[in-house]
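In: take a look and give me a structure for this.
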Amino acid sequence: MSDDHVYLALAEGHDDSDARWAFGTGFEDPLHGVDTEVPAGIDREELAACCLALGDDALVAAQRLAEWTTRAPELEEEVALANIGLDLLGQARLLYARAGHADGTGRGEDAYAYFRDAGDYRNVRLAELPNGDFAFSVVRLLVLSSWRLAHFERLTATADPVLAAVAVKGVKELAYHRQWAAEWAVRLGDGTEESHRRMRAALAAVTPYLDELFAAYDVRDDVLGVLGQVMDAAGLALPEAPPLPGSGRDGEHTEHLAPLLAELQSVARAHPEAAW
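Out: Okay, the predicted model is just below:
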């Protein structure tokens, strides 16, 4: 196998001393000492919409990763996928809380997560697709983490101090998510004939959703550069495919989101006033 430690190169420049731990397992509060007032001059509606969309991406992706519990090929990878999902869940909680503050409604994270229907969600559609086989989930995680990391790196300099603090914390986590997915992409792509075939099929399934990601945030060059590096090491190539019309950012989703949310929201909707 000739991975050339591609994941080490991808992680270069990131302090990953605590990146392998799930969000919330330590005692550091990413918002400690941060002024939570929305600064003057910031469009509160735009800030809320940004936080809501990024929170939806994280929540839906976390739910899909949770479905690998007891099903991953190895116990170590099951733990890794669960921790990655917890990182994303932690990001979603902070982003939802910020959205509720910015839009003036004061809604909490539960209101956003459990009491909206599929058409109200603004996540990208790639996040909601069924897990498929392990190769598909690896490719999807590689694409989503590379894309999210590139955007969060830019958000560390945003004018809103809370969103910037969430991004700083998220960059460390997402660097590890991308590293983990890159390692597996190389192992599978440069592995057996069957694993290589499955990786090619996964890439073909994911590629039509790429344009939706780049329409949301202008990080195309950064993401394609990372994917190209990983594909070269894995003996793979991104196929060309026409983009799919529509966008989850506009509330246009696949038929897969509603069942995912029904499972996610079932207990909260059955007991809406319950305290846990």
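In: use CA for all of it now, contacts and neighbours both
Out: Noted.
In: now do the buried residues in the host helix or strand of residue 194.
Out: Secondary structure from DSSP states H and E places residue 194 in helix 193-206. By neighbour count on 16 or more other CA atoms under 10 Å, the buried set for helix 193-206 is 195-196, 198-200, 202-206.
In: before we go on, could you also do this sequence so I can check it against the first one:
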Amino acid sequence: MTETDLKQATMQYVTRLGDDSIILSHRISEWCSNGPFLEEDLALQNVALDFLGRARMYFTYAAELEGEGRTEDDFAYLRDERQYTNLLINELPRVDFAHTMARQLFVDVFNTLFLQQQLQSKDETLAAVAAKAVKETRYHLRRSHEWTLRLGDGTAESHQRMQNAVDNLWGYTHEMFDVDALEQQLIEAGIAVDSAALRPQWLEKVTAILTEATLTVPEDSWVVRGGRTGYHTENLGHLLTEMQFLHRAHPGVTW
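Out: From the prediction side, this is the model:
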């Protein structure tokens, strides 16, 4: 791989990470004024802001690598659905509080493992992003872990809602561990994280938490993929319409 090819591949990889962050950030932000109580309402917005800050760092770096004069806003607001490469689990509707917490548990456990490995990246910028994000993710995981226990081992209704959420989301978790040709090249170059190698640890940690919460770990009977190649659920189009509206309605306007 030439230096130019490596730079291009890194830009695509960083964009994927930015897409994951901004889409999940928007989904979590939808709880603003809708949280179960005020403190949790504020906590969710802080988590959303953490992911938004992460997205900004990734998109800014992607624009730098591309070198065509685009900015973080161009990546966030001026790409269409098929150009987004986020994991499908991040774009799914929030449904209810149990679904949000189950998704956060799955993503937070993954991010804790992923960012620990990203700290070792030969790309100094990616390592620096990980150094900041890993601290936030520990807090995120503590929250999602506690809520999983509280809901799973709570009332009959909260237990059933949490079990439904786990069952409905499980098939989307496999995509987090897929490694394609692009990522394999960057893994060999010491830049990207080998996500596939993280699944045994992720499964062990998630299984322990779900068991503690009196929840059943689903069987791997179905799998949904496509986000990394631009094939999304119908939910992403609706999300982008809302997220991008103001920027597209007033092109070129800055604060």
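In: list the TM-score for the superposed pair.
Out: TM-score for the superposed chains, counting by TM-score structural alignment, normalised by the length of the second structure: 0.90, backed by 237 aligned residues with a CA RMSD of 1.4 Å.
In: quick one, what contacts whichever residue in the first structure pairs up with residue 10 of the second structure?
Out: Aligned by TM-score structural alignment, residue 10 of the second structure pairs with residue 47 of the first structure. Going by CA atoms under 8 Å, 6 or more residues apart in numbering, residue 47 of the first structure touches 99, 102.
In: quick one: the helices in the stretch 1-150 of the second structure?
Out: For the stretch 1-150 of the second structure, applying DSSP state H, counting those that start in this stretch gives helices covering 3-29, 38-66, 72-77, 88-91, 97-118, 124-152.
In: can I get these in TSV including distance to residue 212 of the second structure?
Out: Below are those laid out as TSV (distance: least, CA to CA, whole Å):
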stretch	distance to residue 212 of the second structure
helix 3-29	25
helix 38-66	23
helix 72-77	39
helix 88-91	23
helix 97-118	13
helix 124-152	7
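In: winner for burial among those helices?
Out: For these, the largest average neighbour count (mean count of other CA atoms under 10 Å) is found in helix 88-91, namely a mean of 25.
In: and that helix, how far from the first structure on average?
Out: Here the mean offset of helix 88-91 of the second structure against the first structure after fitting is 0.4 Å, by mean CA distance after the TM-score superposition for the first structure.
In: next one: the closest residue to residue 70 of the second structure other than its chain neighbours from residue 85 of the second structure, what distance?
Out: Nearest residue to residue 70 of the second structure, sequence neighbours excluded (CA to CA, 6 or more residues apart in numbering): residue 63, at 5.6 Å. For residue 63 of the second structure, the distance to residue 85 of the second structure equals 16 Å [CA to CA, to the nearest Å].
In: again, but for residue 71 of the second structure
Out: Taking CA to CA as the measure, residue 71 of the second structure falls 18 Å from residue 85 of the second structure.
In: and if you look at residue 202 of the second structure?
Out: 22 Å.
In: also residue 142 of the second structure?
Out: Counting by CA to CA, the separation of residue 142 of the second structure from residue 85 of the second structure is 28 Å.
In: same deal with residue 16 of the second structure?
Out: Computed as CA to CA, the residue 16 of the second structure to residue 85 of the second structure distance reads 5 Å.
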